[in-house]
Structures are given as structure tokens and as C-alpha cells.
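**Q** A predicted structure for the sequence below; I have some questions about it.
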Amino acid sequence: MLDDPHHRPTARHLRQFAKNMRHEPTDAEAAMWRLLRDRRLSAYKFRRQVPIESYILDFVCFEKRLVIEIDGSQHVKSRRDAVRDAALASEGFAIARYWNNDVLQQPTSVLEDILAKLAGR
């Protein structure tokens, strides 16, 4: 079962790509990180741009096994996202997806939804 990825081998190129993504977030990812970092959301610990298997997750709370993805229009009806979500769900993760515009324009609503999902896990 997938736990903290520090305990699982991850391809070096994937770790490097995740590191690069942490240094160059999208505007929506940067905004979400400001809201989640340092246990700012009800003391839940989140990590960002976490490589797991062959995927990089935008944000993950391992305690509650909740993955948060911040998506743009390229993710509408994405087959790759559906396959990834199924693989993560089989490992006990729930996936919450939010549009970039929602994170930037309605952050309070997004945080309320995340809190509800965390409470339900």
C-alpha cells in the first residue's frame, strides 16, 4: 500500500521533475499552497508535488489519504487522469479536483470543500 513515498523507490527523473514543479508552480498551485502549507488548514499536513509511482500529485495529505489536484482545461475528460485516479483509489486515496479559476476566485469555497472531504475520511 502506498504510504509516505520516502519509503518507496521513485525514479530519479520523476523526483527531479517534481522538484522543478515545486519551484515553478502555476498561479493556482501557488495560491493553494499558501492556504495549505505549514498545517494552515485545521492542522492537516499537506505535501506538494509528490511523486508516487509514475505520477506527480499536486497536493497530498497522507494522514487522511486525500489527494488534491488543481486542474486547467487540459484535464477536461482526461483519460490519463481517470486511469491515475483509479490507481490511486485502489491504494485507498480519495481524489479531489478543483479548477484553477475556482482556486483563484473562490478559495474559501474550495477550502470548505476540502475540509468536508477531510472530515469524511
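**A** Happy to help now that I have it.

**Q** contacts and neighbour counts: CA atoms only from here.
**A** Fine.

**Q** now the strands: where do they sit in the protein?
**A** Residue ranges of the strands in the chain, as given by DSSP state E, are 47-52, 55-61, 66-71, 94-99.

**Q** any residues touching the second one, and which ones?
**A** Right, strand 55-61. 14, 18, 29, 44-51, 66-70, 84 (C-alpha atoms under 8 Å, 6 or more residues apart in numbering).

**Q** coming back round to it: rebuild the strands of the chain as JSON lines, extending it with mean neighbour count and distance to residue 110.
**A** Putting the strands of the chain into JSON lines (neighbours: other C-alpha atoms under 10 Å; distance: least, C-alpha to C-alpha, whole Å) gives the following:
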{"stretch": "strand 47-52", "mean neighbour count": "21", "distance to residue 110": "17"}
{"stretch": "strand 55-61", "mean neighbour count": "20", "distance to residue 110": "14"}
{"stretch": "strand 66-71", "mean neighbour count": "20", "distance to residue 110": "11"}
{"stretch": "strand 94-99", "mean neighbour count": "17", "distance to residue 110": "7"}
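
**Q** I'd like the ones you listed written out as a markdown table, with distance to residue 119 added.
**A** Output for the strands of the chain, formatted as a markdown table (distance: least, C-alpha to C-alpha, whole Å):
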| stretch | distance to residue 119 |
| --- | --- |
| strand 47-52 | 18 |
| strand 55-61 | 12 |
| strand 66-71 | 11 |
| strand 94-99 | 12 |
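
**Q** try this one next to it:
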Amino acid sequence: MGLVRGFDRERGPLPQPLPPAGGEPRTAWGENCPPQSAHPLPQAGGDRGEGPRPFREGRPTRQARELRLNPTDAERRLWRALSRRQIAGVRFNRQVPVGPYIADFAARSEKLIVEVDGGQHDERAAYDEGRTRYLEAQGWRVIRFWNNEVLGNLEGVVQTIERALAEKPSPSPSRLREGSLLG
């Protein structure tokens, strides 16, 4: 009743269809239609995943994904012990990007990183020290184990992680609110 072509008297103008993605000539849609590039939605196949993403630049997320798909034997074994909140009810994640680095295992809520190092890390001690300094400067605690420790003494490794979780660092006095020290 209240419909006039392209207009509803009660609700106002009706939405118009978007032009098809592809090379339809502009004249097929009329002179009053804005150019295809002016439409708010991307064309089919659009720009998903393309173009600069400044909030992700410098983060090694693709490499972390590849490392999660190809764990070492020691990482696989330790993950079975860490996953599903089995240690102190704390959630761990595998291959977590932290700044420009990738942590083998990270408990974000506790700011604890667990690293499992193979023989190649013996030759890269200076790199690992710098990496640890960076992570600690970001507020993380870092503990390291050799592959052979994880493979040969998993119970001892798990106990060490439990102790590290129990030894939460005391908060810095500058972060405490006034009056909260004495209750």
C-alpha cells in the first residue's frame, strides 16, 4: 500500500542492491549510482588478509603457527604435562609471540615463560641471554630446560615449574595503592 518504487512512505527509502563484483559497466546501474570503489563492502574475494596490518607488524605469528604444527619430541612431551591446566590450574599456551620472540610455553596470567632448549642453544648462549633480558624487561619470568631433562626427568621439570608458579614475585611498591600494605 504505502510502497512507491524504491520508497516506503512509512520507513523512508528502501536499500538499493550493490552492483555486482566484477566488470559490469557503470551505465548498467545508472548515472546516479556511486562508483564501485565507493561501496563500503569489499568485492568478492576482497582484501581479506591483504594489505598492511600495523598492529601485527613485527610479530612472528606465522612462524609461531608453524612451530606449533611441528613440535620437537621434548616440546610434545612437556605440552602433554602443561596442557589442560594440569599444573596448579594454570593455563599455558604453546609458541606464543612476545614482542619479536616466540616463547615455547607461556602462562600469560602468571607471566611465566618455559623454554625447552636443544643442543643448538648451547652455541647461541649470547642470543638466549639477550632474549631472556628482553622478556624479563617486559615483566616475564623465564625458566629453561634442556631437551634431555624433559625427556629423561619430566617429573622433575614439572616440579620445578610448579615451584616457579608458587613463587610469585611480590608486586613492586610503586604499583601498590596507598594504604594497601597494612591492610
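**A** Perfect, thanks for sending it. Note that this is a predicted model, so its numbers are computed, not measured.

**Q** Counterpart of residue 22 of structure 1 over in structure 2?
**A** Taking TM-score structural alignment for the superposition, residue 22 of structure 1 sits opposite residue 68 in structure 2.

**Q** meant to ask about residue 112 of structure 1, not that
**A** Match for residue 112 of structure 1 (TM-score structural alignment): residue 159.

**Q** hmm, back to that, skipping its backbone neighbours, what lies nearest the match of residue 22 of structure 1 in space?
**A** Distances taken as C-alpha to C-alpha, 6 or more residues apart in numbering place residue 95 nearest to residue 68 of structure 2, at 6.0 Å, with adjacent residues excluded.

**Q** And the one you found, how close does it get to residue 122 of structure 2?
**A** Here residue 95 of structure 2 is placed at a distance of 20 Å from residue 122 of structure 2 (C-alpha to C-alpha, to the nearest Å).

**Q** List the residues that contact the closest residue to residue 82 of structure 2 other than its chain neighbours.
**A** Distances taken as C-alpha to C-alpha, 6+ apart place residue 92 nearest to residue 82 of structure 2, at 6.3 Å, with adjacent residues excluded. Neighbour list for residue 92 of structure 2: 82-83, 85, 105-108 [criterion: C-alpha under 8 Å, 6+ apart].

**Q** Residue 92 of structure 2 pairs with which position in structure 1?
**A** Per TM-score structural alignment, residue 92 of structure 2 is aligned with residue 46.

**Q** And residue 126 of structure 2, by the same measure?
**A** So residue 126 of structure 2 corresponds to residue 79, using TM-score structural alignment.

**Q** Please work out how many residues are found near that match.
**A** Other residues lying near residue 79 of structure 1 total 10 when counted by other C-alpha atoms under 10 Å.

**Q** go on, residue 162 of structure 2?
**A** Residue 162 of structure 2 has 14 nearby residues by other C-alpha under 10 Å.

**Q** Check the one 4 residues further on too.
**A** Neighbour count of residue 166 of structure 2, defined by other C-alpha under 10 Å: 11.

**Q** can you give me the helices in structure 1?
**A** Under the criterion DSSP state H, structure 1 contains helices at 12-23, 27-36, 79-90, 100-105, 107-119.

**Q** Reformat those as JSON lines; add distance to residue 55 of structure 1.
**A** Compiled in JSON lines, the helices of structure 1 are given as follows (distance: least, C-alpha to C-alpha, whole Å):
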{"stretch": "helix 12-23", "distance to residue 55 of structure 1": "8"}
{"stretch": "helix 27-36", "distance to residue 55 of structure 1": "17"}
{"stretch": "helix 79-90", "distance to residue 55 of structure 1": "8"}
{"stretch": "helix 100-105", "distance to residue 55 of structure 1": "20"}
{"stretch": "helix 107-119", "distance to residue 55 of structure 1": "21"}
